[in-house]
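Asker: need a structure here:
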Amino acid sequence: MSITVTRSAVGELLRDWRRRRRLSQLELSIRADISTRHLSFLETGRSAPSREMVLQLADQLDLSLRERNRLLMAAGYAPVYPETSLDEPSMSVIRAAVRQVLTGHEPYPAVVVDRGWNLVEANTSLGVLTDLVSPWLLAPPANVLRASLHPQGLAPHIVNLGEWRAHLLHRLRRQVEASGDPALAELEDELSDYPGDDSGEAEPTPVASIVVPLRIRRAGRLLSMFTTVATFGTPLDITVSELSIESFYPADQETARVLRETHQFALSGS
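Answerer: Sure thing, here's the model as predicted:
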């Protein structure tokens, strides 16, 4: 496939990302250690940036590896960062690391998602949540946000649905603003149309004053959990850079006990 490159293509992208980051030409030029005049010439297409300049500006604009490649190609250069399938032999160490994190987090749920919130992998304990979701929502490629907020998903079982829905949509909206990804924007529009009123009441837990908990009712028991998100440090591959590991932790002793019991029951195959 041939790519037609013009000087204005990279300039338009640079200007778009600068405005998305709410930076003036002066602010970005200071960060990149270049003159405002030179930056203006790059944005208007009067000057062509060197490969090094593209990467320098991309770094100051805090662009993802995917967008850095796009900027390089717009300027007429070859992409720098590979995008390797997790199935490739060279990614075995990454797969092993992910599996180690997921297994080590048992008996608590943990999930790995890609940049579009599609399920990549999960541990056995995630069943405490997915068991409540309609099977069609879990068919590949399963989207964990859709499975969480869809009326046939986890939503009817979430006691603080309004609060949890607002939390997830806020995270997604920030991701859309930071990435400019049209697919994520479309997902945000879809999820925003789902019902969002609280489906019930629950006594506030101590952790609720610190983080937003996920509170679900399962088999007559109220479970309360909070999450943490981990990513790979200093990735050089697009696939790796876009993986996120979300781990659930019990917000009270009763939830911890139920999660341990549920995990043991699943392992026993009973």
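
Asker: okay, CA-based contacts and neighbour counts for the rest of this
Answerer: Will do.

Asker: Please spell out which residues along stretch 216-236 are buried.
Answerer: For stretch 216-236, burial by neighbour count (16 or more other CA atoms under 10 Å) applies to Ile216, Arg217, Leu222, Leu223, Ser224, Met225, Phe226, Thr227.

Asker: how distant is the helix or strand hosting the last one from the center of its chain?
Answerer: What it means is Thr227. Assigned by DSSP states H and E, Thr227 falls within strand 221-230. Distance of strand 221-230 from the chain centroid (CA atoms, centre = their mean, to the nearest Å) equals 17 Å.

Asker: just stretch 232-247 next, same as before
Answerer: 10 Å.

Asker: okay, how far is it across that stretch, tip to tip?
Answerer: One end of stretch 232-247 sits 14 Å from the other (CA to CA, to the nearest Å).

Asker: Contacts for that stretch, please.
Answerer: 65-66, 81-86, 94, 105, 108-115, 227-231 (CA atoms under 8 Å, 6 or more residues apart in numbering).

Asker: likewise stretch 95-110?
Answerer: With CA under 8 Å, 6+ apart as the test, stretch 95-110 has contacts from 86, 111-112, 122-128, 245-250, 259-260, 263.

Asker: Narrow these to those that are buried.
Answerer: Judged by 16+ other CA under 10 Å, buried ones among these: 111-112, 122-128, 245-250, 259-260, 263.

Asker: let's see this one next to it:
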Amino acid sequence: MTATVPALSVGPALRRWREARRLSQLEMAARADISTRHLSFVETGRSRPSPEMVLRLAEHLDLPLRERNRLLLAAGYAPAYPQTALTAPRMASARAAVRQVLAGHEPYPAVVVDCSWQMVDANQSLTIFTDLVAPDLLAPPVNVLRVSLHPDGLAPHIANLGQWRAHLLARLARQVELAGDAGLAALDGELRGYPSDGPEPDVELPGPGDIVVPLRLRHDGGELAFISTIATFGTPLDVTLAELSIESFYPADERTAAVLRERSRR
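Answerer: Okay, here's the model as predicted:
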């Protein structure tokens, strides 16, 4: 017989999130405009919060929509935010918007990922990266962090692997802290076990001439340099949309831009 760990009830779950955000009861109560007594009663289970109170506290804890739904369920209420498959008819406008962004970014690479860093979509120019990766790492579901840092992935081709690896792991660590997701924590542990051929800075500091952390890729006997931006839906009310991110890569120098333009003409 397999033992199961019971889910936290809403009060202890709220307390856990408050402590994870390093907030005292007084600070949390002030943010949510309620009394510390009321908050204490909610956290200890002496008072059952209304759905509105759960969502108010979740909002001031800056919780993802998925976690807000879990808190509502823990309090005995229905989830407030739908989670719709991206392929569903009602998501047609969102799919079109994503494809428009991807197509409009050509001839530069762009990729869409979910909250677990699984690749959802990409434009054709992403092959500048994926052509360097072992085929088994590109079998669905494709995890872009694993592809980036695995020794059979992009890692051997990254000239500044230590710097780029530290940047990606710092992003993942912040996400683990924000979401408290066990799957992301396991991914973080896996990636930190991969080898690196360069020093990893504890703090991201700019190198000579750098204004962002670049991705420097060895390519055809030379080096390409990229900077990236991340776009999300501005006002998502669906869990799926809230968890999508579009990372767009731009050339950081003219040589990289020229290589990408030439590839698009083939």
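
Asker: before we move on, back to that, looking at the buried residues of stretch 216-236 of structure 1, which one is closest to Leu28 of structure 1?
Answerer: If you rank these by distance to Leu28 of structure 1 using CA to CA, Thr227 comes first, at 34.7 Å.

Asker: does the equivalent of Arg218 of structure 2 over in structure 1 belong to a helix or a strand, and which?
Answerer: Under the alignment (TM-score structural alignment), Arg218 of structure 2 maps onto Arg217 of structure 1. If you go by DSSP H and E, Arg217 of structure 1 is part of strand 214-218.

Asker: That strand vs structure 2 - mean distance after superposition?
Answerer: Its match in structure 2 and strand 214-218 of structure 1 itself, once the structures are fitted together, sit a mean 0.6 Å apart by mean CA distance after the TM-score superposition for structure 1.

Asker: which residues sit against that strand?
Answerer: With CA under 8 Å, 6+ apart as the test, strand 214-218 of structure 1 has contacts from His157, Ile158, Val159, Asn160, Trp164, Leu222, Leu223, Ser224, Met225, Phe226.

Asker: The third one: neighbour count?
Answerer: By the criterion of other CA atoms under 10 Å, Val159 of structure 1 has 22 neighbours.

Asker: hang on, Phe248 of structure 1 packs against Ser224?
Answerer: No - using CA atoms under 8 Å, Phe248 of structure 1 makes no contact with Ser224, being 9.7 Å away.

Asker: Now the residue positioned nearest the centre of structure 2: closest residue in space that isn't a chain neighbour?
Answerer: Computing the C-alpha centroid of structure 2 and ranking residues by CA atoms, centre = their mean puts Cys115 first, at 4.7 Å. Leaving aside its sequence neighbours, Cys115 of structure 2 sits nearest to Glu243 (CA to CA, 6 or more residues apart in numbering; 5.0 Å).

Asker: What of Asn143 of structure 2?
Answerer: Nearest to Asn143 of structure 2 is Gln118, by CA to CA, 6+ apart, at 4.4 Å.

Asker: wouldn't the one you found be in contact with Pro141 here?
Answerer: Yes - with contacts defined as CA under 8 Å, Gln118 of structure 2 counts as touching Pro141 at a distance of 6.3 Å.

Asker: OK, contacts around Pro151 of structure 1?
Answerer: With CA under 8 Å, 6+ apart, Pro151 of structure 1 has these contacts: Tyr194, Pro195.

Asker: Alright, that wraps it up for me.
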